[in-house]
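Participant: This is a predicted model, with the sequence first.
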Amino acid sequence: MNRATIDLPVRRLGLADPGDEALTRSIAVEAPVSVEVGGIAYAVMMATPADLEDYALGFALGEGLVETPDQIGRVDVHPIEGGWALRIWLPPERNAIALDRARKRVSESSCGLCGIENIEEVLRPLPAVTARIATDRGAIAAALAALPDHQPLGRATGAVHAAAFCSPAGDIRLAREDVGRHNALDKLIGALARAGLDPATGFVLLSARCSYELVEKTVRAGCPMLVTISAPTSLAAERAAAAGLTLVALARHDAALIVSDPHGMIA
């Protein structure tokens, strides 16, 4: 079953070009995904319900519920009325962490802030980026040129974000898509873990605005460099610099902005 798209009857309205006609358009599925951890209701995210096993792992790693993929016992994915249930099963010691975190969560969304109780939690220190890669502008250009080939859902719907993991030479190793940019990155991080690919050995490319949450997810995954096609926010730039993350933004075919490159990784 295709969880990612549905066909929607629409009518083309001619504006600059004349000619109205009835069409069928593929649109991206956006559905509530209930995340349960050890039987505890933890979050409800709006997401594209594809690659949910990858999402479960990336979400658990990003939330700090697990430190390594092998700490997840099992992931179950079930269709439910109105959406999907994603059930993550952890060993008892990790369940205690999830229960404590769930008690602190007030409300849930994919925004990355809902459920955090105070500003101190938002601005808690990030781990320092210790990984290094040797890359250059040609690698960034190559990855940007190749990205459309890894966006089948984007081509079909024009309504989703992509997150890709690239080698230092700019070869795209893995990519994931979702209506939410945070979800796409979580899926990618989970897919890397399941495939045994170390995020420290390459860089992440995102077809999205560079918000601080994306910087934090990249840092916590241990990846040394993030490239986005849109501009960063002020907090994203500050957090990247503080953590030692190389950040490249507004990446286009003709130019890009180096926001942060504290270790001189980009030749």
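Facilitator: Right, received. Where do you want to start? Numbering: from 1, shown residues only.
Participant: From here on, just use CA atoms for contacts and neighbour counts.
Facilitator: Noted.
Participant: what's L247 in contact with, if anything?
Facilitator: Going by CA atoms under 8 Å, 6 or more residues apart in numbering, L247 touches M225, L226, V227, A237, A240, I258, V259, S260, D261.
Participant: Sort out which of these are in strands and list them.
Facilitator: M225, L226, V227, I258, V259, S260 (DSSP state E).
Participant: which one of those sits closest to L13?
Facilitator: L13 lies nearest to V227 out of the ones in strands among the contacts of L247, by CA to CA, at 36.5 Å.
Participant: give the contact list for the closest one.
Facilitator: Neighbours of V227 in contact, by CA under 8 Å, 6+ apart: I140, F203, V204, L205, L206, L247, V248, A249, A251.
Participant: at 7 Å instead, please
Facilitator: When contacts are counted by CA atoms under 7 Å, 6 or more residues apart in numbering, V227 touches V204, L205, L206, L247, V248, A249.
Participant: Below is structure B, check it against A:
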Amino acid sequence: MQHHIQFVTRFDTVSLTPDGAAAAAGRAVPVEAPVALSFFGIGYAVMMATPADLEDFATGFALSERLIGHIGELVRVDVRPADQGLLLDIELAPDRREHVFDRVRVRVGESSCGLCGIENLEQALRPLPRVGCPPAIEAKSLFRALETIRAHQPLNADTGAVHAAAFFDGSGALVAAREDVGRHNALDKLVGHCLRGGVDMSGGFALLTSRCSYELVEKAALAGFPMLVTVSAPTSLAVERAHEAGLTLIALARADSMLVMADPHGLFAAGR
């Protein structure tokens, strides 16, 4: 159940111009709040997120952390407001308990600056599942999706400060979209929505309004998206991980051009 939680707040500001003029103005700002996730009553992570679509977020997060392999292993998500933020109590199938505890022990050495310790270095780049070949998607479908994504970003329209993750079918028609101040969170929410709704994620492509880090490629591969499109540039590791997973990766998506960074299935040959 989605609680009535504020997603946007307003601040009184002063607008400055180059000629020195100053005028009172109001500004909508997205709410960013700590969201604590616990599994089997054990605290797992605290994420800074937009407090919207939290059941979707919990579901997608559980998959991207490899705590579940499919939606049938998630039993329940309870959302509880707290004084400083929100609590997500997540119950998984009983046979996932020991796996969660093992993962919690691995995370003990993690820090905000990255992964610390040999054990965690081994965990950092775990093998990814191979995704299938995307359906026959024409370039015009990708440009169609890019052209329409803005209409499905209501929080960003109000604030100009949140990322979007959206799933489109092979023709470039929108299936679902989610927003968050965090690009990772937005993708987790999208994946969670698709899992909970029984959406076949192998039948289209994901579009992200952010730069493409390797974590986003991994989340896309774990979810089963065969193609990922981002509006900004990828890192070197993102491209390498896309090749490893067989994921088609397209970056720097603009109205007049896009750059195919990984094409493991040979869908977009040069000179075509």
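Facilitator: Alright, I've got the coordinates. These numbers were taken from a predicted model, which means no experiment stands behind them.
Participant: After superposition, what's the TM-score, could you say?
Facilitator: TM-score of the superposed chains, computed with TM-score structural alignment, normalised by the length of the first structure, equals 0.94; 265 aligned residues with a CA RMSD of 1.8 Å.
Participant: Pick out the residue closest to the middle of the first structure.
Facilitator: Most central in the first structure under CA atoms, centre = their mean is L185, positioned 1.4 Å from the mean C-alpha point.
Participant: State the three-state secondary structure for that one.
Facilitator: Classification of L185 of the first structure using DSSP: H, G, I helix; E, B strand; the rest coil returns helix.
Participant: nearest spatial neighbour of the aligned residue in the second structure for it, skipping sequence neighbours?
Facilitator: Matched to the second structure by TM-score structural alignment, L185 of the first structure sits across from L187. Closest residue to L187 of the second structure apart from its sequence neighbours, by CA to CA, 6 or more residues apart in numbering: A165 at 5.3 Å.
Participant: Does the one you found touch R178 like I think?
Facilitator: Yes: counting by CA atoms under 7 Å, R178 is a contact partner of A165 of the second structure at 5.5 Å.
Participant: Give the residues shared as contacts by those two.
Facilitator: A186, L190.
Participant: so N95 of the first structure touches G38, yeah?
Facilitator: Yes: in this structure, N95 of the first structure is within contact of G38 by CA under 7 Å, at 6.1 Å.
Participant: how about D83 of the second structure, what's its match in the first structure?
Facilitator: D83 of the second structure maps onto E81 in the first structure, by TM-score structural alignment.
Participant: how about the strands in the stretch 151-272 of the second structure?
Facilitator: Assigned by DSSP state E, counting those that start in this stretch, the strands in the stretch 151-272 of the second structure fall at 163-169, 174-180, 204-208, 227-230, 248-251, 259-262.
Participant: Nearest to R150 of the second structure, out of those strands?
Facilitator: R150 of the second structure sits nearest to strand 163-169 of all the strands of the stretch 151-272 of the second structure, at 9.0 Å, using CA to CA.
Participant: so that closest one corresponds to what in the first structure?
Facilitator: So strand 163-169 of the second structure sits over residues 161-167 in the first structure, by TM-score structural alignment.
Participant: before we move on, back to that, any chance of the contacts of V227 of the first structure in JSON lines with distance to A169 of the first structure as columns?
Facilitator: Shown next, in JSON lines, are the contacts of V227 of the first structure (distance: CA to CA, whole Å):
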{"residue": "V204", "distance to A169 of the first structure": "12"}
{"residue": "L205", "distance to A169 of the first structure": "13"}
{"residue": "L206", "distance to A169 of the first structure": "17"}
{"residue": "L247", "distance to A169 of the first structure": "17"}
{"residue": "V248", "distance to A169 of the first structure": "16"}
{"residue": "A249", "distance to A169 of the first structure": "18"}
